[in-house]
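**Student:** Here's my sequence, what's the structure:
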Amino acid sequence: MGLGQALSQLGDNEAALVHYREALDRYPEAVATRYELVLLLESMGHLEEAWVQCEVLLETKPRYADALAALGNLHGREGRLEQSARRFEQLVRLQPGEPRGHAGLGPALAARGQLDRAEEHLGEALRLAPGDPAARGAFERVRRILRQREALSDREEVR
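**Tutor:** From the prediction side, this is the model:
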């Protein structure tokens, strides 16, 4: 465990932030350090700065799954559904066996009203990571909405 992680775990996020920034000033190519900074910034609610750091990571490592997933999540938290979906789609294309891509893409698609595709990706996330409670919850919500939609459609046909 590095000093930044230790400081953060001790609850001294400000000191951890200073440490990560100083480390990156000396070693800007330190991928793991930059990613730890992203996680810390996100936990502190500094979403825009976390987003910028993810973009810096992806400039040097465009296939970095952790950064793609983090950026997709950050965009989703900020309500940028198109950008969120794009990052998760990129992750799914680059690493189709990565459950986080499918698990993140599902809710982004559902929010855009693409429930069938959302169900497909969430189902794939559960196939790849059966114990993922977030993917399970999102999958069940999408299935519930689809069942409600089908029930409404059936009622309209009866009329």
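
**Student:** contacts and neighbour counts: CA atoms only from here.
**Tutor:** Fine.

**Student:** Run the chain-centre distance for the host helix or strand of A67.
**Tutor:** Using DSSP states H and E, A67 maps to helix 65-77. Averaging C-alpha positions (C-alpha atoms, centre = their mean, to the nearest Å) puts helix 65-77 4 Å from its chain's average.

**Student:** and what of stretch 8-22?
**Tutor:** The answer for stretch 8-22 is 23 Å, by C-alpha atoms, centre = their mean.

**Student:** Alongside the first, I'd like the structure of this one:
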Amino acid sequence: MAGADAGRKRAAPPPWLRSGLRPQPTPIPWAAVARASVALSAPLAVGFAVDRPAYGALVSMGALSGVIGDTADAYRMRVLNIAVPQLFGALGMMLGILVFDTGWAAVGVLTVIALVSGMMSTIGAVASVSGLLLLLNSVVGSGLPMPDPWWLAPCC
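**Tutor:** Here you go, the predicted structure:
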């Protein structure tokens, strides 16, 4: 029995690893929570109010991209952190719309986009978010019918 206890003790992770994996309490950024809740829900509410929920959903997707990229940096960096990923998200939406309902061609294009997105993610933080939005929006654009004309969804 003593041998089994010794085996269990050796199998336990070291204390330095356990302390690094233990959740740490952090303060909730209530201002960012309020901004995100308004930025995501207001376009949807307006879209439903004017009987155009697809437009509201597209604007909310854009707002989500902005919320993801927003940081506590200086305004010059915040613009960069939000605008560059938004442009790649719009590009992804446009590419997805162009291959909507094309079958295997869409699979091939999305595979190439996924490869490019993965390579972009290795560059840095802004490029990582840009690659994520490029892939995410291209998948959404290729899988859901978007309102006409084709350029409207990327603009939203």
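
**Student:** Any chance you could compute the TM-score here?
**Tutor:** With the length set by TM-score structural alignment, normalised by the length of the second structure, the two chains reach a TM-score of 0.25; 64 aligned residues with a C-alpha RMSD of 4.9 Å.

**Student:** returning to that earlier point: what comes up buried for the helix or strand following the helix holding A67 of the first structure?
**Tutor:** The helix or strand immediately downstream of helix 65-77 of the first structure is helix 81-94, counting by DSSP H and E. Buried residues in helix 81-94 of the first structure, defined by neighbour count with 16 or more other C-alpha atoms under 10 Å: 81, 83-92.

**Student:** And stretch 89-107 of the second structure, by the same measure?
**Tutor:** Neighbour-count burial for stretch 89-107 of the second structure, counted by 16+ other C-alpha under 10 Å, picks out 89-97, 99-100, 106.

**Student:** now swap in stretch 40-57 of the first structure and tell me
**Tutor:** Buried-residue list, stretch 40-57 of the first structure, by 16+ other C-alpha under 10 Å: 40-42, 47, 50-51, 53-57.

**Student:** what about L17 of the second structure, helix or strand, and which?
**Tutor:** With DSSP H and E as the test, L17 of the second structure turns up in helix 15-21.

**Student:** what comes up buried for that helix?
**Tutor:** Buried residues in helix 15-21 of the second structure, defined by neighbour count with 16+ other C-alpha under 10 Å: none.

**Student:** Residues contacting the helix or strand containing L126 of the first structure, please?
**Tutor:** Using DSSP H and E, the element containing L126 of the first structure is helix 115-128. By C-alpha atoms under 8 Å, 6 or more residues apart in numbering, the surrounding residues in contact with helix 115-128 of the first structure are 97-103, 105-110, 132, 135-136, 138-139, 142-143, 146.

**Student:** Following it in sequence, what is the next regular element?
**Tutor:** helix 133-158.

**Student:** on contacts alone, who are the packing partners of that next one?
**Tutor:** In terms of contacts (3 or more C-alpha pairs under 8 Å, 6 or more residues apart in numbering; DSSP states H and E), helix 133-158 of the first structure is packed against helix 99-111, helix 115-128.
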